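Engineer: Provided below are the primary sequence and the corresponding predicted coordinates.
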Amino acid sequence: MSDSTQAPYTLRDGLNVAIYDWPLPMRQRPRAAVLIVHGLGEHAWRYDTVAQRLNEWGFFVRAYDQRGHGESGGARGVLPDEDTLLDDLEEMVDDTRRHICQAWACPLVLLGHSMGGLVAATFVQRHVAPVDALVLSSPALDTGMTAFQKRLTRLLYRWAPDLTVSNGLDANGISHDPAQVAAYRSDKLVHDRISARLAQFIDSNGPRVVAAAPTWAVPTLLMYAGADRLVRPEGSRAFAAVAPSALVHSRCFDGLFHEIFNETDPSPVYAELRAWLDDRAPA
């Protein structure tokens, strides 16, 4: 366990979300603040190991449980509005800039995984608020939904947007490490709920991010699993193929499953992340 802190944060609509901070030792200036956005059905504390590693490298780390997830309020997997997760992230970015980045005169890096990667990428694509760099881990740019599933999602979105069903994610696809799969399955804060509105957000915004790739303007590291069974790696490949190479660096980890930081040997993933961060936020 690392020396992290947990605190409630009240959003504009009165909902309380849980924020986790992994600060550096007193008076040590962080190289940057890294804000982590977790994936569908999970929660921020699952990134404790990632946060500890970033701490060791000299980064302040913050993560939060998105609404309807983890220790945060809200019905599981339900959104009051299709863009609510973007609005919530804007508040997290603004608060992190005011209390961390401005205090230490350091840049802000977004790190999003899976659905969180889509939320972070959409946030950047729409220019909701400025960020200095973006890291995407197996982002949900292509869910692989069939034509029938897409039609059903649109129908439910119109008539029953808050109706939740199982997200259908197979835990065996998160990692080759049986211990990671067992921990995921036994985690009481992990859930499998997804509403029609949330499904519509994911399905509609992935293609929009890919379409915006040629005009991408934020330094981005895209890391994705070549053997991903939860989201299609073709979405990341399509983004990388047309994004400006001067700003977007991509790396496919052949053979890895969805949670690249939780694989049996994540050292190549961490090495890629560290090398990229060293170039963007020198020690």
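Structural biologist: Thanks, I have it.

Engineer: Going by C-alpha atoms from here, please, whenever you check contacts or count neighbours.
Structural biologist: Fine.

Engineer: So which residues of the protein form helices?
Structural biologist: When assigned using DSSP state H, the helices of the chain occupy the ranges 48-56, 84-96, 102-104, 115-125, 147-159, 178-186, 196-212, 233-242, 267-280.

Engineer: So Gly112 is in contact with Val119, correct?
Structural biologist: Yes: at 7.4 Å, Gly112 counts as touching Val119 under the criterion of CA atoms under 8 Å.

Engineer: These two: who's more crowded?
Structural biologist: Val119 (28 against 25; other CA atoms under 10 Å).

Engineer: For that one, which residues are in contact?
Structural biologist: Counting by CA atoms under 8 Å, 6 or more residues apart in numbering, Val119 makes contact with 37, 85-86, 112.

Engineer: any chance of these in CSV, with distance to Gln125 too?
Structural biologist: What follows is the contacts of Val119, written out as CSV (distance: CA to CA, whole Å):
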residue, distance to Gln125
Val37, 16
Leu85, 14
Leu86, 11
Gly112, 14
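
Engineer: Give the buried subset of these as a PyMOL selection command.
Structural biologist: Buried residues within those, by 16 or more other CA atoms under 10 Å, are selected in PyMOL with:
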select buried, resi 37+85+86+112
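
Engineer: closest to Lys150 among the contacts of Val119?
Structural biologist: Using CA to CA, Leu85 comes nearest to Lys150 of the contacts of Val119, at 20.8 Å.

Engineer: coming back round to it: looking at the helices of the chain, which is buried most?
Structural biologist: Neighbour counts (mean count of other CA atoms under 10 Å) averaged over each of those peak at helix 115-125, with a mean of 25.

Engineer: Now do that helix and helix 84-96, the angle between them.
Structural biologist: 70 degrees (axes from the mean of the first three to the mean of the last three CA atoms, to 10 degrees).

Engineer: Quick check: neighbours shared by Gly112 and Val119?
Structural biologist: Going by CA under 8 Å, 6+ apart, residues that sit against Gly112 and also against Val119 are Val37.

Engineer: Below is structure B, check it against A:
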Amino acid sequence: MEKRIAHTLATHNATRLAVLELPPLYYTQPRAVVQIIHGAMEYKERYLPLATYLQESGYAVVLSDNRGHGHSVSADDPFGLMKSVDQLVADQVQITNWIKEHYPQSEVVIYGHSMGSLIARLYLQRHDHLLSKLIMTGTPNYNVLAPFGMRLIKLVQRVKKDDEVSNLVARVCGNQINGYSWLSYNQDNIACVRQDPMMIKRYPLGSMKTLVEADLRLKDPAQWQCRQPHLPILNLVGANDHQITGGKKGIADTVARLKQSGYHNIQTILMPHMKHEVLFEKDHRKVYQAMNKFLAE
């Protein structure tokens, strides 16, 4: 049995955030509420298999489409365009507050994949007191080319609009990775991604600027307040996800930056024979189980 409730949350402009709630199946009070932040180019429904698994394990789950993705679009936030780092983070804080109104006795856990883990880390900088745990998969490491990428974007903005694609910026900033083989070993998943009309194929210049700015903020110590140094954090990545996480060196750098920001309760799990989209590999149930174990601890 499965229960889903669709919601739309009003924002400061014409965009309404598309939210999907999976309430607990068997109990009035869930073990916790898991708030899922999806990755780049995608949308919330790709996470329904995980959400259903967590729902059956006693959790409530809340999924949402980031602005410019899925159904969180409008004339103010057209499909594919992310205008503001601050707005992406503020949207997730708004969703957390909505969760706390509906589940006032429950703890909130954020799970972010890839770009979602980037948003989740920026969320931590000022709002970690709202959470009880954080889970990340496909976790991008800090890109040393980010400062150069930002300078390049500002130059290109002199001749291109934010809703236009720049091949040069895409190549420099990593949004033009050839093919889809880096996503997963599961070829069925790659075929689905290729054919899915809800997947964004290329980010325009404005979205690239937002991603690079988010990356730059990871390195800025002034951004971090760290009210919860004991916050449990799980970094669960594919052992062969070299393209996005940076491999062992990149993963170590990601963990080191979190520790420098004040967090010390960090656990990293490398999933063998998995690439970037660990939730879509053939052995994805092992990922589900690792998450469930971390949630239950």
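Structural biologist: Sure, I can see it. Predicted, not measured: the structure shown is a model, and the values here were computed from it.

Engineer: Format the helices of the first structure as CSV; extra columns: distance to Ala63 of the first structure.
Structural biologist: Converted to CSV, the helices of the first structure look like this (distance: least, CA to CA, whole Å):
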stretch, distance to Ala63 of the first structure
helix 48-56, 9
helix 84-96, 9
helix 102-104, 18
helix 115-125, 11
helix 147-159, 29
helix 178-186, 18
helix 196-212, 20
helix 233-242, 23
helix 267-280, 17
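
Engineer: quick one, which of those is nearest to Val218 of the first structure?
Structural biologist: Closest approach to Val218 of the first structure among those is made by helix 115-125 (7.5 Å; CA to CA).

Engineer: Mean deviation, that closest one versus the second structure?
Structural biologist: Taking mean CA distance after the TM-score superposition for the first structure, the mean distance separating helix 115-125 of the first structure from the aligned residues in the second structure is 0.7 Å.

Engineer: Just tell me the aligned range of that helix in the second structure.
Structural biologist: Aligned by TM-score structural alignment, helix 115-125 of the first structure falls on residues 115-125 of the second structure.

Engineer: now the strands for the stretch 1-150 of the second structure?
Structural biologist: Under the criterion DSSP state E, counting those that start in this stretch, the stretch 1-150 of the second structure carries strands at the ranges 5-10, 16-22, 33-37, 60-64, 108-113, 133-137.

Engineer: sorry, back to before: for Leu222 of the first structure, state which of the contacts of Val119 of the first structure is nearest.
Structural biologist: Closest approach between these and Leu222 of the first structure, by CA to CA: Gly112, at 10.0 Å.

Engineer: so what's the closest one closest to, chain neighbours aside?
Structural biologist: Closest residue to Gly112 of the first structure apart from its sequence neighbours, by CA to CA, 6 or more residues apart in numbering: Val37 at 4.6 Å.

Engineer: ok, that neighbour to Thr153 of the first structure distance?
Structural biologist: The gap separating Val37 of the first structure from Thr153 of the first structure is 24 Å, by CA to CA, to the nearest Å.

Engineer: Then Ala243 of the first structure?
Structural biologist: Applying CA to CA, the value for Ala243 of the first structure to Thr153 of the first structure is 29 Å.

Engineer: same question, Asp203 of the first structure
Structural biologist: In terms of CA to CA, Asp203 of the first structure sits 9 Å off from Thr153 of the first structure.

Engineer: re the thing from before, do you know which of the strands of the stretch 1-150 of the second structure lies nearest Ile233 of the second structure?
Structural biologist: Proximity to Ile233 of the second structure, assessed across the strands of the stretch 1-150 of the second structure by CA to CA, is greatest for strand 133-137 (4.8 Å).

Engineer: elements contacting the closest one?
Structural biologist: Where contact means 3 or more CA pairs under 8 Å, 6 or more residues apart in numbering; DSSP states H and E, strand 133-137 of the second structure is packed against strand 108-113, strand 233-238.

Engineer: so can I have TSV of those strands showing distance to Asn292 of the second structure?
Structural biologist: Below are those laid out as TSV (distance: least, CA to CA, whole Å):
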stretch	distance to Asn292 of the second structure
strand 108-113	12
strand 233-238	11
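
Engineer: Those strands: which one's closest to Asn141 of the second structure?
Structural biologist: Closest among those, using CA to CA: strand 233-238, at 11.6 Å.

Engineer: Once you drop chain neighbours, what's closest to Val19 of the second structure?
Structural biologist: In space, and not counting its chain neighbours, Val19 of the second structure is closest to Ser64: 4.4 Å by CA to CA, 6+ apart.

Engineer: which ones are touching that neighbour?
Structural biologist: Applying CA under 8 Å, 6+ apart, the residues near Ser64 of the second structure are 17-20, 36-38, 43-44.
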